[in-house]
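Engineer: mind folding the following:
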Amino acid sequence: MAQVLEFKLPDLGEGLTEAEIVRWLVQVGDVVAVDQPVVEVETAKAMVEVPCPYGGVVTARFGEEGAELPVGAPLLTVAVGEPEDGTEGSGNVLVGYGTQAPAARRRRLRAGTAAVDGQARRPGTADAAPHARVAAPPPTAGTAPVSGPTVTPAPASPPTATPAAAGGPVPVISPLVRKLARDNDVDLRQLTGSGPDGLILRADVENALRTRTAPADTAAGQAVRTSAGTAGGQAGAAPATAPRAEGGVRIPLKGVRGAVADKLSRSRREIPDATCWVDADATELMRARTAMNATPGPKISLLALLARICTAALARFPELNSTVDTEAREIVRLDRVHLGFAAQTDRGLVVPVVRDAHTRDAESLTAEFARLTEAARTGTLTPGELTGGTFTLNNYGVFGVDGSTPIVNHPEAAMLGVGRIVPKPWVHEGELAVRQVVQLSLTFDHRVCDGGTAGGFLRYVADCVEQPAVLLRTL
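Structural biologist: As a prediction, the model looks like this:
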């Protein structure tokens, strides 16, 4: 006898709490194998294909393409045959961006709460939460379930989650949410979770924080509402939200774009940055690259040469390969260079990271830049390839601009910007000549060093650009 199992959006790792459905890979009625990818989702880090731990016939899908779901929300149901050995599916779950067996499975909730680690419950069992069967979105139009129990309509008043018992564990969707509550002295036991089975989401903690400041704004807010309501003929009738602009379009800040917005805002709030810049004659660097590429072997990219110059400069000025621990009030100087580089994609700006860039030569750097750039364009970068950078190289010259004052990629301490290389009048060996000139800029965290160090770093980079032979000292 077939049983219908429900598969929920699993923990995607890296503290991610939600994902947007980009593309369904299966239709209702399709037969799926164990651990076969069934849906492609977008998180704040990357695109992910989510595998289903059950094999059988897809009976329902929950969520349209473009819908955003929290971890633990139903994705689909699968009708499976009666197990012969008492097992159900592979039992594997998605941890980070790959499946793991039960022995390595992480616990997502404590005792007494529903599982959200990707393991589905049988609809109809005594311990299944009511909303798992009745509150999920209806299947995609035209894709009615082909087997399994009938989904009953949702009740008029859905069950209300209650705060955690005084002595019991508190169900929280991720450690980041727990940390947010702890840092802001929010008692999680006093909150009512809005997630599945009363799960406390980040939005619940943020709502509690907003409620704290609400009394201070009550008088002013009431005055605004009363004034607006009177003008409309009914006092107090003004909406609480800001009016929409006439003819404007609202674009949600979510996914990669939302993550970038949050990170840039945090950088501006926390990092006291400063910028210095210099023009450099890149003629000899371009000639050196031409000579390298004239010999047999892989072609060397300009970005790889600039990266090699960066790692040599960071070896001389390690202060800029640092981060600031604000809680401990310490500067953490790092001994490895993980070089990030800005890459513009259709999904927004991403910063892939080249691991241990200080140990790579120009050929290795060229190959890794090409691999990561292609992965960025196709949306297949993993969280590990997008995090952990210690210094960023930003080649905004590809956009046809000469200079910029970029925002430091938090929690790093500096970013080198490179403008376009263009022919310009330049005094060379005492005579006016047309040379290939580039503008270099360094934006740095003023907490980790002063202008002398930053200027020394930038001047060394410029010297290597003007005279590539300077790099021979570090080879």
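
Engineer: drop to CA atoms for contacts and neighbour counts, all remaining ones
Structural biologist: Fine.

Engineer: show me where the stretch 1-150 of the chain has its strands.
Structural biologist: 3-8, 18-24, 31-32, 36-42, 47-52, 56-61, 68-70, 74-80, 93-95, 98-100 (DSSP state E, counting those that start in this stretch).

Engineer: tell me which of the ones you listed lies nearest to N394.
Structural biologist: Ranking the strands of the stretch 1-150 of the chain by their distance to N394 (criterion: Cα to Cα) puts strand 47-52 first, at 23.0 Å.

Engineer: on that earlier part again, mean neighbour count added to the strands of the stretch 1-150 of the chain, as CSV?
Structural biologist: Putting the strands of the stretch 1-150 of the chain into CSV (neighbours: other Cα atoms under 10 Å) gives the following:
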stretch, mean neighbour count
strand 3-8, 24
strand 18-24, 20
strand 31-32, 18
strand 36-42, 20
strand 47-52, 25
strand 56-61, 25
strand 68-70, 19
strand 74-80, 26
strand 93-95, 24
strand 98-100, 16
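
Engineer: and the helices in the stretch 151-300 of the chain, which stretches?
Structural biologist: In the stretch 151-300 of the chain, helices defined by DSSP state H, counting those that start in this stretch lie at 175-183, 202-231, 255-270, 283-293, listed in chain order.

Engineer: who wins for proximity to N409 among the ones you listed?
Structural biologist: The closest of the helices of the stretch 151-300 of the chain to N409 is helix 255-270. By Cα to Cα, the value is 6.9 Å.

Engineer: show me what that closest one is packed up against.
Structural biologist: Counting contacts by 3 or more Cα pairs under 8 Å, 6 or more residues apart in numbering; DSSP states H and E, helix 255-270 is packed against strand 348-350.

Engineer: one step back: now render the strands of the stretch 1-150 of the chain as TSV, adding distance to R371.
Structural biologist: Compiled in TSV, those are given as follows (distance: least, Cα to Cα, whole Å):
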stretch	distance to R371
strand 3-8	32
strand 18-24	23
strand 31-32	31
strand 36-42	20
strand 47-52	16
strand 56-61	34
strand 68-70	29
strand 74-80	32
strand 93-95	24
strand 98-100	20
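
Engineer: closest one to I300 among the ones you listed?
Structural biologist: strand 47-52 (29.4 Å).

Engineer: next up, for comparison:
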Amino acid sequence: MGKYIFNLPDIGEGIAEAEIVAWHVKVGDMVEEDQQIADMMTDKATVEMEAPVDGKIVAVAGEEGDVIAIGSMLVEIETEGDDADGTEEKTPKKPATEVKETVPAKEDGAPEKLTAESTAAPEPAPVPSTAEPEAQETVSKPVKATPAVRARAKNLGVDLSQVKAQGEHIRHADLDAYLAYGSGQGYQPVGAWRKREDEKVKVIGLRRKIAENMAASKRNIPHFSYVDEIDVTALEDIRADLNASRGNRPKLTVLPLMIVAIARTIPDFPMINALYDDEAGHVTRHGAIHLGMATQTDSGLKVPVIKNAQDRNVWQLAQDIARLSEAARDGSATTDDLTGGTLTITSLGPLGGIATTPVINRPEVAIIGPNKIVERPVIVDGELQVRKMMNLSISCDHRVVDGYDAASFVQALKRVIEKPVLIFSD
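Structural biologist: Predicted structure coming up:
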């Protein structure tokens, strides 16, 4: 038997450490090469770690929530044969003619003796496994699922190996179908009679990052918010007309139209589309609009970024929104998808409420929050009419943006939205 030390590899430029957010194996489990063993979170993304060799897990680096350094041991695997200790990256298995034996180094770092190689020899006949039946039963085909689906299944106590996937990976829809029809328990309504037990939840992974970032934002940024109401009746009429003739293009929500309106308005208010470097003491006013979209996922809030939003039309923006939102929710968003924003928009859709006071996504200096659209009686030219109204919120960094600037920006944006012909004018 041999031992294979799998060290945490370099998983991103400038990354020195990563947090263990999920273990998919435990000590004693048998694993196959390329089987998912852990999810590691950096400041930029969640990365799935896969077993580099077949074998038995004999040691793991820590518990979920622990942070380990790049290059330190992630897992120790007991293997069939004499794989070398200390291997950091996944490498092809050594053929029987090149078996190596590595001797641990002395404390001063010098090896006690040189590595020896055996001479070529015929490949030995397969040896019957002597593993206990219980250990053999732990070997199973790896389950393919995103970290978000795995986390949800874990919280629900669902064994993903029992869930049937419609594609290569198990998705939320597959898990929903299993819960509703395939679990053998039938439909289980949740009633007020069902008492929920107290539970202690460790704050790890994305939830911990959100907590740290939000606390730093509120601690360092003097927030102020401004709210105004906007008549979106004409905008909604245009959206309905566009959807009626969209063909194969994605259905438009109000968000792409709002983004174009923001892009039309920002050039006159460069202080809104900016980043503030606290340590250097300077503000960078960006020409391009890299718009972050606050997106709720099963694992917490993520902010994928539409790059160069000012160059996109409403149909292109609709495609970008659908693609990035899905990537954020299923865990496939890349580091590039989730970084580089200069301004953020956050919307709760039908849950938008009357007004919001969103927290700024530091080091940005502003965040825009459209609220729910409702029909209300409004006096127009002395007559009572039913109009579609929406409150628009904005939170700004008072160190960079004055209240007058924020109010002026919202008033200019309101003018474009209430006269949506301006959205499509040159």
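
Engineer: let me see the TM-score of these two.
Structural biologist: In this superposition the chains share a TM-score of 0.68, using TM-score structural alignment, normalised by the length of structure 2; 328 aligned residues with a Cα RMSD of 3.4 Å.

Engineer: list just the one of the strands of the stretch 1-150 of structure 1 that sits closest to R308 of structure 1.
Structural biologist: Distance to R308 of structure 1, taken as Cα to Cα, is lowest for strand 47-52 among these, at 29.9 Å.

Engineer: ok, residues contacting that closest one?
Structural biologist: Strand 47-52 of structure 1 is touched from outside by 7, 34-42, 94, 97, 99, 379-382, with contacts defined as Cα atoms under 8 Å, 6 or more residues apart in numbering.

Engineer: still on that earlier bit, closest to T283 of structure 1 out of the strands of the stretch 1-150 of structure 1?
Structural biologist: In this view, those are compared for proximity to T283 of structure 1 by Cα to Cα, and strand 47-52 is the closest at 40.2 Å.

Engineer: picking up where we left off before, looking at the helices of the stretch 151-300 of structure 1, which is nearest to H410 of structure 1?
Structural biologist: helix 255-270 (5.3 Å).

Engineer: nearest residue to L324 of structure 2 in space, please, no chain neighbours.
Structural biologist: With sequence-adjacent residues excluded and distances taken as Cα to Cα, 6 or more residues apart in numbering, L324 of structure 2 is closest to P304, at 6.1 Å.

Engineer: that neighbour corresponds to which position in structure 1?
Structural biologist: In structure 1, the position corresponding to P304 of structure 2 is occupied by P352, as judged by TM-score structural alignment.

Engineer: hang on, the earlier thing: could you dump the helices of the stretch 151-300 of structure 1 into TSV and include distance to R121 of structure 1 and mean neighbour count?
Structural biologist: Putting those into TSV (distance: least, Cα to Cα, whole Å; neighbours: other Cα atoms under 10 Å) gives the following:
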stretch	distance to R121 of structure 1	mean neighbour count
helix 175-183	24	15
helix 202-231	25	14
helix 255-270	28	16
helix 283-293	59	15
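
Engineer: closest one to R329 of structure 1 among those helices?
Structural biologist: That would be helix 255-270 among these, by Cα to Cα, at 12.9 Å.

Engineer: equivalent range in structure 2 for that closest one?
Structural biologist: With TM-score structural alignment as the criterion, helix 255-270 of structure 1 aligns to 205-220.

Engineer: and what of stretch 380-392 of structure 1?
Structural biologist: Going by TM-score structural alignment: stretch 380-392 of structure 1 matches residues 332-344.

Engineer: make sure D405 of structure 2 is indeed in a helix.
Structural biologist: Yes. With DSSP: H, G, I helix; E, B strand; the rest coil as the criterion, D405 of structure 2 is part of a helix.

Engineer: measure how buried the alignment partner in structure 1 of it is and give me the count.
Structural biologist: Taking TM-score structural alignment, D405 of structure 2 has T453 as its aligned residue in structure 1. Burial of T453 of structure 1, expressed as a neighbour count using other Cα atoms under 10 Å, amounts to 16.

Engineer: list the contacts of T453 of structure 1.
Structural biologist: In this structure, T453 of structure 1 makes contact with 317, 319, judged by Cα under 8 Å, 6+ apart.

Engineer: ok, which stretches of the stretch 301-450 of structure 1 are helices?
Structural biologist: Listed from the start of the chain, the stretch 301-450 of structure 1 has helices (DSSP H, counting those that start in this stretch) covering 302-316, 362-378.

Engineer: how about the shortest one: buried residues?
Structural biologist: Residues of helix 302-316 of structure 1 classed as buried by neighbour count (16 or more other Cα atoms under 10 Å): 303-315.

Engineer: what of the longest one?
Structural biologist: In terms of neighbour count (16+ other Cα under 10 Å), helix 362-378 of structure 1 has its buried residues at 362, 365-369, 372-373, 375-377.

Engineer: out of those residues, who's nearest L180 of structure 1?
Structural biologist: Using Cα to Cα as the measure, the one of those that approaches L180 of structure 1 most closely is A376, at 30.1 Å.

Engineer: dump the residue contacts of that closest one.
Structural biologist: Contact analysis of A376 of structure 1 by Cα under 8 Å, 6+ apart lists 343, 345, 350, 352.

Engineer: again with D34 of structure 2
Structural biologist: Counting by Cα under 8 Å, 6+ apart, the residues that D34 of structure 2 touches are 50-53.

Engineer: change it to 10 Å
Structural biologist: Under the criterion of Cα atoms under 10 Å, 6 or more residues apart in numbering, the contact partners of D34 of structure 2 comprise 49-54, 90, 142.
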